[in-house]
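> The following comprises the amino acid sequence and a computationally predicted model.
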Amino acid sequence: MTHKVRKHVYSEARHEKMLNRLPKELDLPEPELIRQGLEMVLARGEGPVSHPQAWVEERAFIR
């Protein structure tokens, strides 16, 4: 088994709705669905999408 690292992620309400619904429909645990989504993004080989204002808002939310 590979070593896994715990992450705390803030998500939007629309993401939360999907993360409540999709695992049941796909018969997958929520963390596995998130891991598969991350793998799909990483497999594309593209860098992260830059949204500077989103980071400003995120920092304000966390504080």
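Structure received.
> CA atoms for contacts and neighbours, from now on please.
Fine.
> Could you give the secondary structure assignment for Leu22?
helix (DSSP: H, G, I helix; E, B strand; the rest coil).
> let's bring in a second model and compare:
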Amino acid sequence: MPRKVRKQIYLDPHHAQLLKQLARDLGVSEAALIRQAVDQQAAHLTPLRRDPAAWQQERAFIERLIQDGTVPGRRTWKRDDLHER
């Protein structure tokens, strides 16, 4: 079994009671239930993590657009046309 790291947490009394009941109902230890909850949260939140490299690429792209300046010619649409679509 992989080495475990000891963590101490504080729970409100109702969370402690709920944890104990869930662990009993599921037939797992309270620690196993907490590990499962952490895994589920990590899986759920992974898409929300920011990728600094992606932001740097986007920033470089924006800076290139700024350096290129305005596009020659005139636009062929009016702002109000966009709202009518």
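Noted; the coordinates are in hand. Please read all numbers here as calculations on a predicted model, not as lab measurements.
> quick one: contacts for Glu30 of structure 1?
19-20, 23 (C-alpha atoms under 8 Å, 6 or more residues apart in numbering).
> Now do the residue nearest the centre of structure 2 against Arg64 of structure 2, distance only.
The centroid of structure 2 falls nearest to Leu48 when counting by C-alpha atoms, centre = their mean (1.9 Å). To Arg64 of structure 2, Leu48 of structure 2 is 27 Å away according to C-alpha to C-alpha, to the nearest Å.
> Ok, Leu11 of structure 2 next?
Shown here: Leu11 of structure 2 relative to Arg64 of structure 2, a distance of 51 Å by C-alpha to C-alpha.
> Next: Glu84 of structure 2.
32 Å.
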